[in-house]
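Trainee: Here is my input, please return the structure:
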Amino acid sequence: MRTRVKICGVTRKQDAVAAASAGADAIGFVFYEPSPRYVTAEVARELVSALPPFVSATGLFVNPDAEFVRQILSEVPLDLLQFHGDESPEFCNSFGMRWIKAVRVRQSQDIENAFRDYAKASGLLVDAWDPDKYGGTGQAFNWSLIPETRPMPLILAGGLASDNVFRAVAEVRPWAVDVSGGVESSKGIKDDVKITDFINEVHRVDETD
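Mentor: Model prediction:
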C-alpha cells in the first residue's frame, strides 16, 4: 500500500505548488485564527485554484461555529474537512462532506474511543497531546499506543520530519502521514527541500516493502 502524504498549514501559493509538485496527495489550509498558519477564505481560494487535479484541498477547523464552516465552504472549494478540536460526531457529520477527526493521544484508549465515537469519519488523525494546543505542537508521541486493528484509515501526525518519518511509517503503517512544522523554515513558511526530502522518505518505505 502506498502511504499518502498531506502537507498542512500552507499559506503561500508557491508552497502549495511545491508540495503538489513533490508528490503531496493533500494540502491543508488552517481556518483557525489563533494559529500562525491561519489563512482567510480569500487566500485559501487562491491557493486551492493553484492545485493540480487529484490533489485534495483540506480545510482544518478547531471548534468552529457551524455558520463559519458553511461560510468557508461557500467561498472555498474544499474536498475534505478536518476537525481538530472537541467537535461532536454529529457536528462533524452535519455539512454533507467527507471529514476526518483529529484526536490528541495520551493513552491507547483515546484512539479506541475515537474510532467508536467518530465511526462516520473518513479517517482518524492521531496527534500528540498538548493541554494548550490543538495540533501543531511539533511533538511526537508514543506510537506503540496506536492499535493494530483499525476500523478506518489512520493518519499519523505529530513531530514528523524527514529524519523520523521513515521509521514512523515502517513502525505504524498508517494510511497517511500529516506534516506541518517539520517541512518549514519558519511558522507558515514551507521549505521546498524539506518537503521533497519528507515525501521521498515516505516513498522510500513503500519502495523497500
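
Trainee: Going by C-alpha atoms from here, please, whenever you check contacts or count neighbours.
Mentor: Fine.

Trainee: This structure: helices as residue ranges?
Mentor: With DSSP state H as the criterion, the chain has helices at 13-22, 41-49, 66-75, 89-92, 108-117, 165-172, 192-208.

Trainee: For the second one, list every residue counted as buried.
Mentor: It refers to helix 41-49. For helix 41-49, the neighbour count (16 or more other C-alpha atoms under 10 Å) marks 41, 44, 45, 47, 48 as buried.

Trainee: if I pick the second one, what's in contact with it?
Mentor: For residue 44, the residues meeting the contact criterion (C-alpha atoms under 8 Å, 6 or more residues apart in numbering) are 11, 29, 76.

Trainee: quick one: the residue nearest the centre of the chain from residue 72, how far?
Mentor: Nearest residue to the geometric centre of the chain (C-alpha atoms, centre = their mean): residue 178, 4.4 Å. Separation of residue 178 from residue 72 (C-alpha to C-alpha, to the nearest Å): 22 Å.

Trainee: cool, and residue 190?
Mentor: Separation of residue 190 from residue 72 (C-alpha to C-alpha) stands at 23 Å.

Trainee: Of the two, which one has the most company?
Mentor: Each of residue 190 and residue 72 has its neighbours counted (other C-alpha atoms under 10 Å); residue 190 has more, 26 against 18.

Trainee: Need the nearest residue in space to the more buried one, chain neighbours excluded.
Mentor: Take residue 190 and drop its neighbours on the chain: the residue closest to it by C-alpha to C-alpha, 6 or more residues apart in numbering is residue 184, 4.1 Å away.

Trainee: Would you do the same for the sequence below? I want to compare the two.
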Amino acid sequence: MSDILTTIIERRLSDIEKLGLEFGCKIPKERSRKVHPFLNEKGLILEVKRASPSKGDIAPNLDSYQTALAYSESGARAISCLTEKNFFKGSLEDLMNVCKAVDDFEKAENDFPKKSPAVLRKDFLLSKEEIEVSFRAGADAVLLIARILTKETFLEMAEEVVRLGLTGLIEVRTDDDLEKLAFVMAHVDKNHFVCGVNSRDLSTFKIDLLRPVMMKEKIVKIMGSDARIIFESGVTTAECAASVGSLGFAGILLGEAAAKNPCMAKEFVHAFENSKKTENASFWLEYAESSWANRAKKTRLKICGFTRSEDAEFSESLGADFLGFVFSDGFARSVTRENRLENLLPILSNLKAKKVAVITETESSEAKKAIEFVKDGIFDVIQLHKIQYEKVNAEILNLPHYFATDNFDEYEKLASKGEMRVLLDLHGKSSENAFTERSKKNIVCEVKWLAGGITPQNAKEILERFKAELIDVSGGVENEGLVGIKDESKLRELCLACLA
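Mentor: Below you'll find the model as predicted:
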C-alpha cells in the first residue's frame, strides 16, 4: 500500500510552491480576534471536515460557519478545522469562517455568559511561517505532526507557537515521535502545548484504538502529571466517547462522526464529559502500558479451554499470558462439568497469567458465577464469546472484559463501541482459508487478536503474515479425541514458535 501521508505532503509542497503559504486566500495582515485558551477543561474537539483519504466524501456540502455555530451550541470545548484542500477539501477560508462563527456565538445576546470554543487549524504544517499565517487567520491552536518534522523544524515551529501566544497540539505515534517531543519540550514552555495520539496510522489509515492508551504514560513522563492528552480519530459512537473518557484522556478529536451528524454532537459531548474511570478502564490501562513496554519482545499468547490444573500451570510456566476457562455447560471444555472447577480453584491464586472467564451468554447460572469470580478478583477478565453488545448490561461492561466474534461486521461494530480489543475467532475453518478471507475484508480497525485454526505448525506463519498482537489457541494444542486435555509437547512447540 502506498504511503498516503507522503502523497499528501508532496501535493502540499507543490501547492505551496505555486500558491504560497496562504494558498491564494486573502488573509488579514494582522490578527483581529483575541486568542482563546485551548482545552483547559476536559471536553471534545469537534471537527469541520468535508472529506478524508480513507473515507472520501464525508460531508461535501458542509457549511463551515453553520457547522461551527452548531458545535459551539453543543458544548464543544474546541473546534478543529481542516484546511488541507486536496484530500480533505478544506481551506483557510473555512478557518476564518469558523473563527467568525465562534465569535458570533460568544457575542450573541443571552441570559448567561457563553464560553467560545477555541479554534484549531488542522493541517500538515511544515514551517514556522505557516504558524504565523495561522495566527493571522484567527487560529488559537495549530497541529504539529511530529512524524513529518525534523527535530530542528519542530523546535522552530514550537518556539513560534509560544511567541504568538498560541497552543500547539503535538501529534505523536511512535518512539521516534516521543524522542522529538522530549527534545522540544526541554526547550519551550510546556504550558503552550497539549499532546495528541492518533489512533489512525497516517500511512495506512487503519485504526488501533489502544495505540493512544499505550502511549499515554510515556507522554506524562515527558510533559508532567498535568499533561493534557488528546485521543485522536476512531471515535464514531457515544459509547466509544464514554470508553475513551473513562481512560483519563483530556479530550477527543472527533471528526467524521460529528461532521456527518452535527445534531449528535451534544450526545458525544455528554458521553465523554460525564464518563468515569471503571475497572475495565484500569484493566486496559495496565494492558496498554505493558504492551508498549514489551511490543518488540514477543507476541501475547492465550491458551484456552483448560479442564486440568496441571495444564494451566504448565502453560504459564512456558510463558502464556492469558489462560482461558470456559463457563458454559454447552461446551465440552466447560469447567462447570464434572467437578472441574473445584479442582481448579485451589491453584488459581498462584497463577500470574491473566485468568479469563469465557461465557457465551450473560444470564445462566454458569455465566453469573463467572461474573462474580471476576468481581471478586479470582478471575481477571471476562471473554464475552459471540454475545451481542446490546445484550450486555452496564454492570458487566464496567468490569474487565473483551468480546470475541466470528463475524467481520460484528467485529467492526464492537470496535466502534470503544472495545479496545476484540478477538476475531474464525473457528472451524482452515487457517489458510480463514485468514485469506480476513485479508480480503477492508476492516477499518486493525485485527490484533486472532483465534481459530491455529496450531503449533502454522502459528509462526500467521504471526508473520498478520502481525498479530495476540493469538488464542485451544484445540490446536490437544490430541485428537482428548478435548480439554492439553498436550505438553504441542504446548512447548507452540510457545517456541510464538514466544521465542
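
Trainee: The residue nearest to the centre of structure 1 contacts residue 3, correct?
Mentor: No. Using C-alpha atoms under 8 Å, residue 178 of structure 1 makes no contact with residue 3, being 10.7 Å away.

Trainee: Now the terminal residues of stretch 431-450 of structure 2, how far apart.
Mentor: First-to-last distance for stretch 431-450 of structure 2 - C-alpha to C-alpha - comes to 11 Å.

Trainee: Buried residues of it, list them for me.
Mentor: For stretch 431-450 of structure 2, by 16+ other C-alpha under 10 Å, it's 431, 434, 435, 438, 444, 445, 446, 447, 448, 449, 450.

Trainee: for that stretch, the distance to its chain's centre please.
Mentor: From the chain centre to the centre of stretch 431-450 of structure 2 is a distance of 19 Å (C-alpha atoms, centre = their mean, to the nearest Å).

Trainee: ditto for stretch 160-168 of structure 1
Mentor: 15 Å.

Trainee: Name the residues that touch it?
Mentor: Contacts for stretch 160-168 of structure 1 (C-alpha under 8 Å, 6+ apart): 138-140, 143, 178-179, 182-183, 194, 197-199, 201-202, 204-205.

Trainee: where exactly do the helices run in the stretch 1-150 of structure 2?
Mentor: Listed in chain order, the helices of the stretch 1-150 of structure 2 (DSSP state H, counting those that start in this stretch) span 4-19, 64-74, 92-107, 128-137.

Trainee: Of those, which stretch is the most buried?
Mentor: Mean neighbours per residue, mean count of other C-alpha atoms under 10 Å, is largest over the helices of the stretch 1-150 of structure 2 for helix 64-74, with a mean of 23.

Trainee: Who are the packing partners of it?
Mentor: Applying 3 or more C-alpha pairs under 8 Å, 6 or more residues apart in numbering; DSSP states H and E, one finds that helix 64-74 of structure 2 contacts strand 43-48, helix 92-107, helix 265-273.

Trainee: what span of structure 1 lines up against it?
Mentor: Counting by TM-score structural alignment, helix 64-74 of structure 2 falls onto no part of structure 1.

Trainee: just how off-centre is that helix within its chain?
Mentor: Relative to its chain's centre, helix 64-74 of structure 2 lies at 26 Å (C-alpha atoms, centre = their mean).

Trainee: Please apply the same query to stretch 157-165 of structure 2.
Mentor: For stretch 157-165 of structure 2, the distance to the chain centre is 29 Å (C-alpha atoms, centre = their mean).

Trainee: Cheers, nothing more for now.
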